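Engineer: My questions are about this predicted structure, shown below with the sequence.
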Amino acid sequence: MKRGFLNKPNAFGKTSTPRTDNGSNIIQQSLKPHLFNYAEQSRMPGGLKRGKVDVGDFKAPELEIQIQAIDNTKLDYADDEWFASTQPAQSPGTTLEDVPDNWSVCYISGRAKRAILSVPGFPEALPRPDSSRPKQYKIIETPGKGMGMFATCDIEWGELILTERPLLVFPASNRHMSSLAYPKDFTIDQIQQAQLNQLEKVMETLVNQMPKENQEAYKRLANCHQEDGSGPLHGIARTNGFSIGDYYEPKIPGFPEAATRYSGTFKDISRINHSCRPNTRRDWDSPTFSLHLRATKPIKKGQEITLSYISDGVDPTTGRQRQLASYGFTCTCEACSNPEISDPRSKQIKELLKPVATMINPMTLELLDPATAKGLGMGQALLESGSSLGMAMTSPLGMPGTTMSKGLGAEDDLDADTVFNLSKQMGQNAVEPALKGLKLLEEEGLTGTIWYWNLLGRVSEGYNMMALNDQEMDREAIKWHQKSERYKKLFKSARNAKWREEKEREEEREKGEEKWNDDEEYKKLVDEMTKKMFATRPRPGA
């Protein structure tokens, strides 16, 4: 038997008939669930100072969360049944000495628990940084910023600094409390305060199930929600939580995507201060149920280790500051301190990050600009070739790739020079803006982002297009492909939902390529093109 915590059915006070509270006020359950976007409220002017609302003597029905001896491998819960659970599951009396990898107290739904336990290999042991080296960081006081994490030795680009399981996992939204019963004369503000009061009771139950060492570590974390109606334990979770994007609840109309996720609060990673131009990145790894922290830049001994708290680092300064408002501080990183330099770069980067799609009119072989569908100047030469072969090569944002589609008249004579020039032009259309974007990202200190990897892939694909019978372009293609793969190996190593989606896209692309390779007409065409290329354009030095 494993240790877990399960709430009884109707534990959130769902009632079908009115009841009284203290013999007076009539309690009714609202027919419309009350959902509050706490994060958005905190970003509003004065959102962190809105104060606590008076709800009189009202007390919501007890949650009746009970500690029961249950099998933590149990999966037959209703999707919307909420309970507390330790993950990975531990036997009663287990200590941190027994399990140095730690475990998490989770407040989750039935659907989330199934998602956690269905991951192949779960729960794996945590990977450790190089054991031959001393611990790479320490937590110390930071002038003007509270506690922070600092490097105790030089840390290399891509190096694993820390893997850590959360102390607490909690839903990002309040959907699990949206149907509580309230006095019929309560205002919206009073209903929200009643929910916050009840959330604090939930937090008390959860924190009390942690080992003593974890309880103390949790309570030492910062809390910027002391004046907005949140209780102290809930305020700590709101201040220090990092999104865990691998276990989702259904989308809430009118709420951002983040509201479907869970949030994890960590002993050490939650101590890391923010920078819009951080020197590390974090990635959730589902088999180990942990967050992985890697260096995205070389970090010198004594330098502060930073993370980004926001989702879009290429937003202008005002947009980034608004996202950070819920944390109660004003960022003074290099980008925020020099908006006249950073903002124009960010604007250019956003333009260069738009999906690249070099398209060709299948009837005329006119090379088209994907944004305007206007010709790019190759049409006349293509028409003179007498061919109506149609091709499309794309590098969609998120997964660099190439697809080719046949057009009309594949049996037509195709001039090798035309194919070479066309391929070169298409490659240049991909490479030139991607190289510019990479340079801007480097200048902005954003080399540890998914955008940087995407552009590396675009450059690699572009040089592949230009490598027809050209040794120099072939060498460039290999160089950039190796750089892209090096980045992928270091920064896409965490196994999570995004990792699985990208893996599925790669598999689909490979299936598509196999389909083309099995097409006899296509193979015949490629063979003819290759013979012509080598016959008319020998390699230099041949």
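Structural biologist: Everything's here; your move.
Engineer: contacts and neighbour counts: CA atoms only from here.
Structural biologist: Fine.
Engineer: And for stretch 189-201, what's in contact with it?
Structural biologist: By CA atoms under 8 Å, 6 or more residues apart in numbering, the residues outside stretch 189-201 that reach it are 34, 36, 52-55, 59-60, 177, 182, 229-234.
Engineer: dropping in the other structure now:
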Amino acid sequence: MKRGFLNSSKVKKKPLYEAHTSTESAQEAIQDQEKPGPTLNVIKLPFGKVENRGVPNDYKVSGLTPTEWSHNARVDYDPNQAVMTTIPPRNFNMPPNPDGHSTWIVRGVTKAKVLNRPGYPKVVPKPSGPPAYEVRSTPDMGMGVFATRDIAAGELILAERPLLVAPRDIGMMVDPSKLMLREKYSPDEFKQITMMECEKLLEFVVHRYMEPEHREAFLALANSHQEDGSGPLLGIIRTNGYGIEGLFDGPKVNEWESNTYGAIVKVGSRINHSCRPNINHKFDLDAFCLSFFAERDIPSGKQLSYSYCYMGQSAADRQAELAPYGFSCTCPSCVNATPESDKLRTEHEQRISTAEASVARGAANKATFASLIDLKKQLVEEGLDASDAYPKLLKAISALCGKLGMTAEESKYLKDMKNYVL
């Protein structure tokens, strides 16, 4: 029951594995042409569950693309070489890094890009004050993460290095000769072949090289893909992966984001869904960690929640996007959805953009201020103060207060806005 691949550092998202489109074959052909070298291929897994027809009887699973396992800081790889590594690099003659190490399936050049960053390495940030969370069971959502004290908006709740970081389309690490099998097998059969090959790669990584305590935590995570042929390890990744913004192969993120990476984390992957989330996250490449922040004030005992779907859509569309995770959302925004709340969700980003433009053009009157405060109230009541656009509204209100000479209010809304901007 975990989140999809993020399209931004905030709430607007894409699934960890995108749905196939009618133009996908053409897109893949373009991608293959754009990627130099024979090992950069795209074997794209579908979003959500697929019909499990099994691997064809005449197919023999071959296992791994030739790779190298490297704990050290080596960066002189062939341009497209696939590597399984430890980050931060691990010197077994020295004590482990106090902030922990992540297992990483990566292109060698991307490993070099991170290790050679001017700001790398940086220590994992530490929350202030006493511990703010605990992991425990929920009545109807499996394990969850709960606040153990009052948490202020904008506060860092936890930061952790991932258990595993892998390509968003992990099929890219499969033997590129498998691309030729598209002509031999049906699309459904080829999906099963791809997932089985990915599973074999993950078996090698998880069971042979992941640290025992990390392996135990990884295997304990939920898997909503137990019956569709994903395999137990790939199913955990497809269920629990956070997209990592800023980590990608090559000079830029391609149009289909197939060259990006996802992370599985010990605590963060236990955070359950709500369409009215109260936490957000960001990935720090220099510390190589995922940090979770309070999106609003969270009282002690409240479950931490994060939206696995795009918030700016109707309740019916949200439920459809969440269906592959194997549950129906019962948050207040879904249970109490109305045509008016659906309209607010689908239109709130445009309404905020219009407000920004109006203030930028010089609108400065009490009527405009009242309308923006009313919009802010509606968003808070609907739980959309966790949306990507909400801090933009706070910024517009602050700017308008400045134009109206409302100095104290200007500072207040500007301060509130900074709590939401990661």
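Structural biologist: Received the coordinates, thanks. On a predicted model such as this, the values are computed, not experimentally measured, just so you know.
Engineer: TM-score for these two?
Structural biologist: Comparison of the two superposed chains (TM-score structural alignment, normalised by the length of the second structure) gives a TM-score of 0.80, and 377 aligned residues with a CA RMSD of 2.9 Å.
Engineer: Could you identify the buried members of the contacts of stretch 189-201 of the first structure?
Structural biologist: By neighbour count, with 16 or more other CA atoms under 10 Å, the contacts of stretch 189-201 of the first structure hold 34, 36, 52, 55, 60, 177, 182, 229-234 as buried.
Engineer: so which of those residues would you say is closest to residue 102 of the first structure?
Structural biologist: residue 233 (20.2 Å; CA to CA).
Engineer: The closest one and residue 220 touch, don't they?
Structural biologist: No. Counting by CA atoms under 8 Å, residue 233 of the first structure sits too far from residue 220 to count as a contact (10.4 Å).
Engineer: follow-up on the earlier one: among the buried ones among the contacts of stretch 189-201 of the first structure, which are in helices?
Structural biologist: Taking DSSP state H as the definition of helices, those contribute 232-234.
Engineer: just checking, residue 228 of the first structure touches residue 43?
Structural biologist: No. Contact criterion CA under 8 Å: residue 228 of the first structure and residue 43 do not qualify, at 11.8 Å.
Engineer: ok, these two, which is more surrounded?
Structural biologist: Under the neighbour definition other CA atoms under 10 Å, residue 228 of the first structure and residue 43 were set side by side, and residue 228 has more, 21 against 18.
Engineer: sorry, back to before: of the contacts of stretch 189-201 of the first structure, just say which sits nearest to residue 268 of the first structure.
Structural biologist: Closest approach to residue 268 of the first structure among the contacts of stretch 189-201 of the first structure (CA to CA): residue 233, at 17.1 Å.
Engineer: Please enumerate the strands of the stretch 101-250 of the second structure.
Structural biologist: Along the stretch 101-250 of the second structure, counting by DSSP state E, counting those that start in this stretch, strands occupy 102-107, 133-137, 143-147, 156-160, 164-167, 242-248.
Engineer: which residue numbers in the first structure go with the fifth one?
Structural biologist: In other words, strand 164-167 of the second structure. Aligned by TM-score structural alignment, strand 164-167 of the second structure falls on residues 168-171 of the first structure.
Engineer: Contacts for that stretch next, please.
Structural biologist: 104-108, 206-207, 260-266.
Engineer: Just give me how far that stretch sits from the chain centre.
Structural biologist: The chain centroid and the centroid of stretch 168-171 of the first structure are separated by 17 Å, computed with CA atoms, centre = their mean, to the nearest Å.
Engineer: what do you get for stretch 432-440 of the first structure?
Structural biologist: Computed by CA atoms, centre = their mean, the chain-centroid distance of stretch 432-440 of the first structure equals 23 Å.
Engineer: Just the helices from the stretch 1-150 of the first structure, written as ranges.
Structural biologist: Counting by DSSP state H, counting those that start in this stretch, one finds helices in the stretch 1-150 of the first structure at the ranges 38-43, 110-117.
Engineer: Any chance of a markdown table for those helices, columns distance to residue 368 of the first structure?
Structural biologist: Below are the helices of the stretch 1-150 of the first structure laid out as a markdown table (distance: least, CA to CA, whole Å):
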| stretch | distance to residue 368 of the first structure |
| --- | --- |
| helix 38-43 | 42 |
| helix 110-117 | 44 |
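Engineer: Mind checking those helices for the one nearest to residue 342 of the first structure?
Structural biologist: The closest of the helices of the stretch 1-150 of the first structure to residue 342 of the first structure is helix 38-43. By CA to CA, the value is 22.6 Å.
Engineer: Show me what counts as buried in the closest one.
Structural biologist: Under 16+ other CA under 10 Å, the buried positions of helix 38-43 of the first structure are 38-39, 41-43.
Engineer: cool, stretch 283-303 of the second structure as well?
Structural biologist: Within stretch 283-303 of the second structure, the residues scored as buried using 16+ other CA under 10 Å are 283-296, 298, 302-303.
Engineer: Which ones among these map onto strands?
Structural biologist: 283-284, 289-294 (DSSP state E).
Engineer: closest to residue 25 of the second structure among these?
Structural biologist: Comparing these against residue 25 of the second structure with CA to CA places residue 283 closest, at 31.6 Å.
Engineer: quick one: the residue nearest to the closest one when sequence neighbours are not counted from residue 42 of the second structure, how far?
Structural biologist: For residue 283 of the second structure, ignoring the flanking residues on the chain, the nearest one in space by CA to CA, 6 or more residues apart in numbering is residue 290 at 4.5 Å. Applying CA to CA, to the nearest Å, the value for residue 290 of the second structure to residue 42 of the second structure is 27 Å.
Engineer: contacts for stretch 93-102 of the first structure?
Structural biologist: Identification of contacts with stretch 93-102 of the first structure by CA under 8 Å, 6+ apart yields 125-126, 164-165, 211.
Engineer: What subset of those is buried?
Structural biologist: By 16+ other CA under 10 Å, the contacts of stretch 93-102 of the first structure give 126, 164-165, 211 as buried.
Engineer: Adding distance to residue 68 of the first structure, write these out as TSV.
Structural biologist: Shown next, in TSV, are these (distance: CA to CA, whole Å):
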residue	distance to residue 68 of the first structure
126	28
164	27
165	23
211	17
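Engineer: got the end-to-end distance for stretch 442-453 of the first structure?
Structural biologist: Counting by CA to CA, you get 12 Å between the two ends of stretch 442-453 of the first structure.
Engineer: Which positions in it come out as buried?
Structural biologist: Buried residues in stretch 442-453 of the first structure (16+ other CA under 10 Å): 444-453.
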